[in-house]
Structures are given as structure tokens and as C-alpha cells.
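A.B. asks: Next comes the sequence, and after it the predicted model I'd like to discuss.
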Amino acid sequence: MSTPTLKQNALHEGTRILGVGAYRPSVIVSNDDVCQWIDSSDEWIRKRTGIVTRHRAPHDVSVVDMAVAAGSEAIEKAGIAPGQLGAVIVSTVTHPYATPSAAALIAERIGASPAPAYDVSAACAGYCYGIAQADALVRAGTADYVLVIGAEKLSDVIDNHERTISFLLGDGAGAVVIGPAEEPGIGPSVWGSDGSKWDTIGMTHSQLEIRDFSEQSMKNGTDLDDLDLAALGEAQANLWPTLRQDGQTVFRWAVWEMAKVAKQALEAAGIEAADLGAFVPHQANMRIIDELAKQLKLPESVIVARDIADAGNTSAASIPLATHRLLAENPELSGKLSLQIGFGAGLVFGAQVVRLP
């Protein structure tokens, strides 16, 4: 008896970004506003980070709301119907539920069901991770079109009095649709992680040093005869995870190690820095952005995204938000090549060269 022959999906030789969408929350927080909570100044924040303002979402606007708005714009600009999406990938670390995913609800709200939908937790590299996966899905023929969204409501996990990271962060969402192309429009992804610095950026608590669900579970598993239920209830009421970082370690790693990754992405794509139209790094810190541009020896013709000045650090949303603004302000970039690189908690990183829509 012969072995049956399996069918395979039809392949797409190339992929590219077809449309970009964005959502920027209505509340704008200035440096002077921030200095009500920390002992700092507008001058110090601008000098150290390049940030002038950041957007924060009102309490009744969720990560899902922002993602739906950005995703809907990307779909419209791509010129496809939501039902044509073969997958929805949402990069976020601020969806408030461990399960179910934000992506499944977003897919339903934009009209993409029953497309497969899932979340990616890769912090500030999450969008580039999503692009790598979308590129592979389309080229393999698993999906014709994939929606990739980076969405964060970082204000939900900020202690405004914390000095290492809180003043940097903003909220927002950015999205792209990836689809087939006659010529390659997404270069090979250079991505990875450095778990030796896993704890450099993470979560903490203002009153309890409970770091994760397993630690809380051990405390909850205490013999009931010895447990002060009233005290535990009060402790849990005060338990709220907030972000913190070792800023100097992150800065050094981002400047020196990510320049190497960016160069690898250029080499993998078979181009040189002078071939670029734009450089869109994760909007972490203006000093990091400027140093990366310097190390890459970018010519003056390359437009460098500096969305951080107005938007702050929006983690997984920062690259698509910055790309959206670049295209709006510089329409001549349409069709040109852009090097994008994300890096953050984990520590994780991802980079690729893409052709702008």
C-alpha cells in the first residue's frame, strides 16, 4: 500500500507591509506634570531622555480599544477586508488578563474572526517579533494577510513616584498589515534574547516583594491554621505590580549590543546604511537613538524616527507609531527601505529591514 501524498499550502515568494495604523491617546502628560510626582525638572528629563510629552490613555480606554483603532486603520490602508486576515498577532505586556488573550477579542471586534489570534509577550521587541512571524506565515502560505499590532497601556503598571522608568513611559497602539508581494519587502529577521540580564527590567511592588504568581501561590498555600486572613486580604489589596529597571545596564546594553544587531540586519538584507530611507529604532531614549544612528554611520539622507519626544516610550507600540508618523510627515518615504529594531525586557531584541508602504 502506497503512502498518501500530503498537500501543502501554496507559497508566497515575497511579503511586504501594505498599510500602517496608529492610535494615540487623548491625555498628554508634560514633563512639568511628571515633576509633581518625582524630584526632577523639565530640563533634566529633556537632556537625559529627549522626552517632552507622553500620551496616557483615560481609565475607560483599554489596550484592546487602542489596538482595535490602530488595527482598523491599518486594514483600511492595506485595502483589504477584515475577513481576509489569516492571523492576528498582538504584541503587548499590558493586557490585564493572563488569559484569554487580547488578540482573540481584537480579532472579533475588527471583524476578523475566525482567524487565529494570539498575544506575543516580548516587551519592546514584541512588534519586531510579530513581523518575523507574520512574514513567515505569509511566505509559507499559512495566511495571505496578517495583522500585527503593538499596543500598550503602560500607565496601568506605572508607579508615578518611581524614578527609574515611570517618567519615560506612554500609552498607544500601532499596527501593520503584512501581505504577499512580487518582490521581497521584508528582510531576514535578526532576533534573539539575553537571559543573563533577565532581571534588568521587570516588575516590583511598592509594599510587598512578591515578584510573580508562583511566589504568591506559595504564600496562599500556608496552613490555614497559621494564616492571618485579614492581613493577607490587606496585603493583596496593596499588591499591584509596577515597572522598574536598572537604567545604566539597559543603556549600555542597548547602545553597544543593539548596534551590532542593527548591522547584522543590514547585512542579512544585503544592503548598506546608505541604501536606507529611514531608521526606526525602538523609542526608548533619544540618547540611545542618536548613538545607534552614529554607530551605524547613517548618512544625512536617512530620516531617523524620533517620535519619543512627543510620545514617550510606548514599548511594543513604539516602532509602528513612529513609522506611522514618519510616513505622515514624509510621504516621499513611501516605497523606500527602513531599518527597524526593537529591544527590551528579557532582555530581548529583534530587527529587520522593511520596505515602507
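C.D. replies: Noted; the coordinates are in hand.
A.B. asks: only C-alpha atoms for contact and neighbour calcs from this point on.
C.D. replies: Noted.
A.B. asks: would you list every one of the helices in the stretch 151-300 of the chain?
C.D. replies: With DSSP state H, counting those that start in this stretch as the criterion, the stretch 151-300 of the chain has helices at 213-220, 229-238, 247-269, 286-295.
A.B. asks: How about the contacts made by residue 106?
C.D. replies: Residues near residue 106 by CA atoms under 8 Å, 6 or more residues apart in numbering: 64, 67-68.
A.B. asks: could these be laid out in JSON lines, adding distance to residue 303 and neighbour count?
C.D. replies: Compiled in JSON lines, the contacts of residue 106 are given as follows (distance: CA to CA, whole Å; neighbours: other CA atoms under 10 Å):
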{"residue": "64", "distance to residue 303": "31", "neighbour count": "22"}
{"residue": "67", "distance to residue 303": "27", "neighbour count": "31"}
{"residue": "68", "distance to residue 303": "29", "neighbour count": "27"}
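A.B. asks: Now do the SS call for the residue nearest to the spatial centre of the chain.
C.D. replies: Centroid-nearest residue in the chain, with CA atoms, centre = their mean: residue 316, separated by 0.9 Å. Look at residue 316: counting by DSSP: H, G, I helix; E, B strand; the rest coil, its state is helix.
A.B. asks: on that earlier part again, of the helices of the stretch 151-300 of the chain, which approaches residue 83 most closely?
C.D. replies: Closest to residue 83 of the helices of the stretch 151-300 of the chain is helix 247-269 (CA to CA; 31.7 Å).
A.B. asks: take the one below as the second:
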Amino acid sequence: MPLAQIIGTGSYAPAQVITNRDLEKIVNTSDAWITERTGIKERRKAAPGETTSDMAAAAAREALAMAGTRPEELDLIVVGTITADMPMPSCAVLVQAKLGAKRAFAFDVAAACAGSVYALSVADQFIRTGQAKRALVIGADLFTGVLNWKDRNTCVLFGDGAGAMVLAPSEEEGRGILSTHLRTDGTLAEILTIPAGGSREPLTEENLREQRHKVVMNGREVFKCAVRELTSVTREALRVHGFTPAQVDHVIVHQANMRILEAVLQRIEIPIEKCWINLDKYGNTSAASVPIALDEANRAGKLKRGDVVAMMAVGAGMAWGSAMVRW
């Protein structure tokens, strides 16, 4: 049974840049406060009328071009997102139409910031079992549309973007996605949520006024969960393959907060120099975070044949996961 190999990567970030200085004008915060606590200096915001599927399709086209794959050759499209264009249908079907990938079946995976790792794991299974020969995995979120711009604890963190990966059966033994590891703890659901807009709390004039259709986060608890569980799930992946931390060549981690990145890497004993970091430019792009970082590292020529790449992400749910890849 062949491994699934990532044969193309792509990414997209909207043109509009929102700096920390811009946020100082609309919320009680400062560039120094944001930088010290998060490491973020700026983030991107989708243009008026620009949708999640638009961003996803743009990233997908880059990945397909690198992979030398035509849209009509795709068997599967999986999109990790929680900010689809509309409640129904899925973002993935709109991406399929925009790409012209007529043969592909398409669906979304909702795991918030861990969405792209979850989507990668799903596509990996289809490739391994032979049910798909070409799979497109996308992480895309338009988070600026679900933020309360009066809440400095959340509005300074997130930005918009999309990243994509094309998967195919590996032609070289031992090269590709070695394993994925997914975990969830639903008892932590309330620490990061959008309370209103679903069946539990349908939208009303009152909860719209109260901004309950926007992101609400217990930052302290999210931080503790992220550090604890990303450390655990990455150690698990290393243990499964008998790798030592020194054998990991690159780390591609969800870009949520610089303090989280530093704490996790310290605990798993991997130097931060091995981690591709771009959260200063993009902030937390949710499901897009991991594939954007992977694409940037790939296009910068950092990833060499045979390199061991550890990928990891955590998001609302709480949901988290890791992937171990031999490039």
C-alpha cells in the first residue's frame, strides 16, 4: 500500500494588510502589547465580496500548478474550514465548481484551526486505500468576518488566508505521509466558540446586538490546552516511528501565538530554528495556517528530499493533530 505524497503546495493571502497600529485606532490595545503577547505584527483581511471559496481556489491553483495536475484529474477535494461561504452547501463544492474539477467528490471538514491537518489525514486514507489517485487538501478561513472588533483578546489575533496541498501515491518507498494522529476533547468546547448561529442558539436581534455570533475565547485555557496537547501528539508521532527530536528536520506548526510555539518546541526539544514562522505577517489564519507555512517553506527551498517534517495544529473543539512526513 503506497504512502500519500505531497506533490504540490500553494497559498493565498488577501492584499489588504491590517497592522497593529491600525488596530490601535479601533480597540484599546497597542503595537507593543500585541507584539509582546503574540508575536503578531500584521494580518490580512479579505476584500469586500471576497469569499472563503475564492481564497481556497486561488491557493488550489498554485498547488495544482506545482503538482503538474489539471483540475479534471482530481478525484477528491477536502476543505478544512469553519467559515464557509454559506451554511449550505459546503465550501468544497464551490471550490470544485470554480476549479472545474468535475470528477472530484468534495466535502468540508470542521476542526477550526486544526482543519487542514484533519483534512490531510482524511485525504491520506483515500490515497492509501486506492480510492483516490489525486487529492486536493485545502485549509481556508475568513476569520475577520467572525470577529468582534471591540474585543481586543480576539480581534488582534486572526487573519484571512488559504493554503493547499495536492496528494498522490508515492513512487518511492518510505517517502510521503508516514502517519497522522488526531485527537479531540469535547469537554473543552466552551473555551473557544461562536455561541450563536446554530441550532442551540439561533440568531436573534438580541444575540446579534451582543455579538454572540462572533468568536469568544478563554485565552488562558486555550493556551494551556495548545501547549499540552501539541506537545503530547507530536511526541506520540515521534514515538511511533522511533524518531528522536534531533531527526526532525523541519516543523510546520499552526501559527497561533509565538509563546505557544516557543513552549511546545522547548518541550519536544526541537530548536525553534527548525520551525517555519510567519505569524508576524499573517497572524492566526485558522485552518489556512499550516498549509500556508508549508507552502512558504517549500517555495523557499527549505524542504529537501528525504527530510523529516513534523506538522501539528490545534483548534476549537478542542481538536488537535499531528502528521509526520518524509519529504
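C.D. replies: Received, thanks. In this text the structure is predicted, and so the values were computed from the model without any measurement.
A.B. asks: hmm, back to that, residue in structure 2 paired with the residue nearest to the centre of structure 1?
C.D. replies: Aligned counterpart of residue 316 of structure 1 in structure 2: residue 287 (TM-score structural alignment).
A.B. asks: Pretty sure that match sits against residue 142.
C.D. replies: No. Checked against CA atoms under 8 Å, the pair residue 287 of structure 2 and residue 142 is beyond contact range at 9.7 Å.
A.B. asks: ok, back up a step: quick one, which of the helices of the stretch 151-300 of structure 1 gets closest to residue 178 of structure 1.
C.D. replies: Evaluated with CA to CA, these place helix 247-269 nearest to residue 178 of structure 1, the distance being 17.7 Å.
A.B. asks: Save the contacts of residue 106 of structure 1 as TSV, and put in secondary structure and distance to residue 116 of structure 1 too.
C.D. replies: Below are those laid out as TSV (DSSP: H, G, I helix; E, B strand; the rest coil; distance: CA to CA, whole Å):
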residue	secondary structure	distance to residue 116 of structure 1
64	helix	16
67	helix	16
68	helix	16
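A.B. asks: can you tell me which residues contact the match of residue 316 of structure 1?
C.D. replies: 80-81, 111-116, 139-141, 162.
A.B. asks: Okay, and which of these map to strands?
C.D. replies: Counting by DSSP state E, the part of the contacts of residue 287 of structure 2 found in strands is 80, 139-141, 162.
A.B. asks: Please name every helix or strand in contact with the helix or strand containing residue 89 of structure 1.
C.D. replies: Assigned by DSSP states H and E, residue 89 of structure 1 belongs to strand 87-91. Helices and strands touching strand 87-91 of structure 1, by 3 or more CA pairs under 8 Å, 6 or more residues apart in numbering; DSSP states H and E, are helix 102-110, strand 117-120, helix 126-139, strand 146-153.
A.B. asks: so how far is the second one off the chain centroid?
C.D. replies: Between the mean C-alpha point of strand 117-120 of structure 1 and the mean C-alpha point of its chain there is a distance of 13 Å (CA atoms, centre = their mean, to the nearest Å).
A.B. asks: residue range for it in structure 2?
C.D. replies: Against structure 2, strand 117-120 of structure 1 falls on residues 106-109 (TM-score structural alignment).
A.B. asks: Have a look at how far, on average, that stretch is from structure 1.
C.D. replies: In the superposition against structure 1, stretch 106-109 of structure 2 averages 0.3 Å from its aligned positions (mean CA distance after the TM-score superposition for structure 1).
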